[in-house]
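A.B. asks: Sequence first, predicted coordinates after that:
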Amino acid sequence: MLKRSTLLLLLAMFTHLLSYSQDTYLFVGSYNGAKDKDGIYIYRMNMQTGQLTKVCTYSAILNPSYLILSRDGQYIYACSETRTPGMGSVSSYTFDRQQQKITLLSKQDSGGENPVYLTTDKSGAWLVNGNYTGGSIAVFPLKADGTIAPAVKVIPFTDHSIDTGRQKTAHIHSTVFSPDDRYVFSPDLGADKIRRYRFEAAQSQPLQPDSSVRAVPGSGPRHFTFHPNGKYAYCIEEMAGAVSAYRYADGQLDSIQRLMTHGKEPYGFYNSADIHIAPDGRFLYASNRGDENNIAIYRIGDDGRLTFVAYQSTLGEHPRNFLIDPSGKFLLVANQISGDVVVFRRNIQTGRLTYTGVKVKMTGPSSLQIKTYHN
């Protein structure tokens, strides 16, 4: 029988070998402003220190401002030609880890101006896109080689709400699948609604409008996320600077709480942006742009209700997007206007964030995705 010391040594050796059998990469989309500038960035991330090392970049595409990855990490899908009057596209790329190279595979019209959000179903057969300025949702088939086929359905909206400056028409800001893939929920900043659609992957027209939940007038619902247990959902409201919490079951959202994400009144207007929950489901994080430029941290109770914990400066300007890595160890922020990605370490017990000293500069970072590959 092996001695305890020998077992510990073998365990340490196994852990050491395991660390060399996988690589974690950070993918960054941006508002590059011109096709001759880098738009997509890929960094290798050290999961012990948070250090980021640039691997490769891709230009020749305008404003690839929001990215997602295929489930195997082989393909990158992007909202592109955003904030470009009369334009808008969705595009796909392959990432070759051996050659450390990004290659464009396909591009399709987004079905509306200014696409801002993408998501795929669990089967990887469908891509759903939200167009902000165009006020529409588009559905695209995905081919096995990573290319995007033309849209099979575009659903336009003309609704409006009470703010005559920002809510003259619909502004779709995100498209999020329910945990069971039976529904897609889509916050509409312009109409103050969270729209719901039925989804059936086996159908040629998989997405069908169903119903909607009314948000507070003038609140501007933006991004939406489900709790890991599938029982609760949360929506960040850009214009009101608030988070609304819902109890969720079988496609139904029932309001249970609404609270401010800002610690003070803004000089201009509220500008809340992104929202995510830690992998263990214990803490929720929300980003605030504008005057504060911070992450609001909340503890999530067993009943789904939120309790404020702290604010953390993002050490930059305009935190449009952020992510929590799947291990829950790190939170990374994309500060769009100051042009940097900042890495924080998470305290898993308290939810609080500590700056790691890692900050990388680039033009207009606006979207982050992370993937660990096993070699």
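C.D. replies: Nice, I can see it. Numbers count the residues shown, from 1 in each chain.

A.B. asks: From now on I want contacts and neighbour counts done on CA atoms only, so please keep to that.
C.D. replies: OK.

A.B. asks: so what's residue 140 up against?
C.D. replies: 126-128, 148-153 (CA atoms under 8 Å, 6 or more residues apart in numbering).

A.B. asks: let me fix that: residue 286
C.D. replies: 236, 261, 272-276, 295-297.

A.B. asks: Buried among the contacts of residue 140? Need that as a selection in ChimeraX.
C.D. replies: ChimeraX command restricting the contacts of residue 140 to the buried ones, with burial defined by 16 or more other CA atoms under 10 Å:
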select :126,127,128,148,149,150,151,153
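
A.B. asks: circling back: in strands, which of the contacts of residue 286 appear?
C.D. replies: 236, 272-276, 295-297 (DSSP state E).

A.B. asks: Residue 153 contacts residue 139, correct?
C.D. replies: Yes. Using CA atoms under 8 Å, residue 153 is in contact with residue 139, at 5.4 Å.

A.B. asks: Between these two, which contacts overlap?
C.D. replies: What both residue 153 and residue 139 touch, as defined by CA under 8 Å, 6+ apart, is the set residue 207.

A.B. asks: and the comparison structure, right after this:
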Amino acid sequence: MLLLLALFCFTMDAWRWPWSSKASPTLVYVGTYTGEGATDSKGIYAFSFDDAKSVITPLGLAVATTNASYVLIHPSQKYVFAVNEQDDGKVVAFKVASTQTGQLTLINDQSSRGSGPCYLSTNKAGNYIFVANYNSGTVAALPVDTTDGSVKESTGFDQQTGSSVNPDRQTSPHAHCILLDKREEYAVSADLGSDQIYSYRFTPADGTLERAGITKVPEPGNGPRHLVFSDDQEFVYVMNELMSSITVFKYSPIMQPVQTISTLPSNFTAFNTGAEVLVHPTSGKFLYATNRGHDSIAVFSVDRGTGLLSLIQHMSVQGRTPRNFNILPDGNHLIVANQDSNNLVVFSIDTTTGRLTATGATAEVKTPTCIKFLNT
């Protein structure tokens, strides 16, 4: 009887039945700068992350490409897109050739309709990509052929305008992000150069973007960089790069500011710029933001009724210039990309309190600027 039971257990484990299978590792893609000062970096790099063991393992160069400073995973998980952040900006499409090694193969590239593309997003169907061009202050919508992953010429376009008070960073428009709201009715874009948030009506039938409104951030010189919606789309959280703060807006889609809160400790007076901002993906109860200079992640609790933020923690990123980070889909881990210290650092997330704890897991990669996950 014992022999039969042991044989049954071995058979179940060998076949890896659904109720006894182990979770597969997550494939991590890291975009990098490849230009001056980053000559050792060649493009997009792949890593494997074991959530159960909190171990990140380098898989090598996924594909060579120029200044892939922002990366996007297609909703189908079959394609990866990246910007080529250069004067003649491009959006480049790749096919996931192997989920074991992370290798990517080129499909095609398309003009980003501007200079210095720095941000990509997509709609849920994955048949449009939205791109923000920092240098030229332009945004565009580009169709995607979902049968082969190829990206087509833009169908929507806008030239943002204006300036603001910072003489070094705000003499012209600098579009720094664009993404659809959760109902996919409007695309919202932060313009660092003019201290404005643009709203565009998006028409999926023809891929056009039509200006619907412009919202000024509360204080001149804030420099809005990235933004993210609450999971119920009641609020928008905007990272102000130049003033190192988060502005909370009520969204309807008219945007009304309700709070601006610093991402820095009150006693920190050295130079700092804000970078990435994300809401916890499973609970929506916490918000995370990176500081470049203080070199930390600021952790906030989110009042789900009012949208207001309260500081919980500042966590050292164990590196320099945390340009980007991402949170694993299950909400248990956060990986940060430290651009100037050339390393990735893994933190665990207490899903009850939101607090971060360093796991000790790190990996080296030259000038990392963007982290995205693909489930294998």
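C.D. replies: Done, it's in. Note that the structure is predicted; figures quoted are calculated from it, not measured.

A.B. asks: on that earlier part again, which among the contacts of residue 140 of the first structure gets closest to residue 116 of the first structure?
C.D. replies: residue 128 (11.1 Å; CA to CA).

A.B. asks: just checking, that closest one touches residue 118?
C.D. replies: Yes. Using CA under 8 Å, residue 128 of the first structure is in contact with residue 118, at 5.7 Å.

A.B. asks: so what's in contact with the two at the same time?
C.D. replies: In contact with both residue 128 of the first structure and residue 118: residue 175, using CA under 8 Å, 6+ apart.

A.B. asks: Residue 287 of the second structure pairs with which position in the first structure?
C.D. replies: Aligned by TM-score structural alignment, residue 287 of the second structure pairs with residue 284 of the first structure.

A.B. asks: Quick one: neighbours of its match, just the number.
C.D. replies: If you count neighbours by other CA atoms under 10 Å, residue 284 of the first structure ends up with 24.

A.B. asks: Dump the ones in strands among the contacts of residue 286 of the first structure to JSON lines, plus neighbour count and distance to residue 361 of the first structure.
C.D. replies: What follows is these, written out as JSON lines (neighbours: other CA atoms under 10 Å; distance: CA to CA, whole Å):
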{"residue": "236", "neighbour count": "31", "distance to residue 361 of the first structure": "27"}
{"residue": "272", "neighbour count": "33", "distance to residue 361 of the first structure": "23"}
{"residue": "273", "neighbour count": "24", "distance to residue 361 of the first structure": "21"}
{"residue": "274", "neighbour count": "23", "distance to residue 361 of the first structure": "21"}
{"residue": "275", "neighbour count": "24", "distance to residue 361 of the first structure": "23"}
{"residue": "276", "neighbour count": "23", "distance to residue 361 of the first structure": "23"}
{"residue": "295", "neighbour count": "27", "distance to residue 361 of the first structure": "20"}
{"residue": "296", "neighbour count": "22", "distance to residue 361 of the first structure": "23"}
{"residue": "297", "neighbour count": "24", "distance to residue 361 of the first structure": "25"}
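
A.B. asks: In CSV: these, plus distance to residue 257 of the first structure.
C.D. replies: Shown next, in CSV, are those (distance: CA to CA, whole Å):
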residue, distance to residue 257 of the first structure
236, 12
272, 17
273, 19
274, 18
275, 16
276, 17
295, 19
296, 16
297, 16
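
A.B. asks: with those in mind, which one is nearest to residue 197 of the first structure?
C.D. replies: Of all those, residue 197 of the first structure sits closest to residue 236, with 19.5 Å by CA to CA.

A.B. asks: that older thread, in terms of contact, does the match of residue 287 of the second structure touch residue 295 like I think?
C.D. replies: No. Between residue 284 of the first structure and residue 295 there is no contact under CA under 8 Å: 9.9 Å.

A.B. asks: show me where the stretch 1-150 of the first structure has strands.
C.D. replies: In the stretch 1-150 of the first structure, the segments counted as strands under DSSP state E, counting those that start in this stretch are 22-30, 40-45, 52-58, 66-69, 75-80, 89-96, 101-109, 115-120, 126-131, 136-141.

A.B. asks: Can you check which of those gets nearest to residue 226 of the first structure?
C.D. replies: Across the strands of the stretch 1-150 of the first structure, closest to residue 226 of the first structure is strand 115-120 (CA to CA), at 13.9 Å.

A.B. asks: what helices or strands is the closest one leaning on?
C.D. replies: Packing contacts for strand 115-120 of the first structure, counted by 3 or more CA pairs under 8 Å, 6 or more residues apart in numbering; DSSP states H and E, involve strand 66-69, strand 75-80, strand 126-131.

A.B. asks: Is it possible to get a markdown table of these that adds distance to residue 361 of the first structure?
C.D. replies: Below are these laid out as a markdown table (distance: least, CA to CA, whole Å):
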| stretch | distance to residue 361 of the first structure |
| --- | --- |
| strand 66-69 | 18 |
| strand 75-80 | 21 |
| strand 126-131 | 28 |
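
A.B. asks: So which of those strands is nearest residue 200 of the first structure?
C.D. replies: With CA to CA as the criterion, residue 200 of the first structure lies closest to strand 126-131 of these, at 10.3 Å.

A.B. asks: Now render the strands of the stretch 1-150 of the first structure as JSON lines, adding distance to residue 255 of the first structure.
C.D. replies: Shown next, in JSON lines, are these (distance: least, CA to CA, whole Å):
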{"stretch": "strand 22-30", "distance to residue 255 of the first structure": "33"}
{"stretch": "strand 40-45", "distance to residue 255 of the first structure": "38"}
{"stretch": "strand 52-58", "distance to residue 255 of the first structure": "40"}
{"stretch": "strand 66-69", "distance to residue 255 of the first structure": "29"}
{"stretch": "strand 75-80", "distance to residue 255 of the first structure": "31"}
{"stretch": "strand 89-96", "distance to residue 255 of the first structure": "33"}
{"stretch": "strand 101-109", "distance to residue 255 of the first structure": "36"}
{"stretch": "strand 115-120", "distance to residue 255 of the first structure": "24"}
{"stretch": "strand 126-131", "distance to residue 255 of the first structure": "24"}
{"stretch": "strand 136-141", "distance to residue 255 of the first structure": "25"}
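
A.B. asks: okay, the contacts of residue 140 of the first structure in a markdown table with distance to residue 112 of the first structure next?
C.D. replies: Shown next, in a markdown table, are the contacts of residue 140 of the first structure (distance: CA to CA, whole Å):
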| residue | distance to residue 112 of the first structure |
| --- | --- |
| 126 | 18 |
| 127 | 15 |
| 128 | 13 |
| 148 | 16 |
| 149 | 16 |
| 150 | 13 |
| 151 | 11 |
| 152 | 14 |
| 153 | 12 |
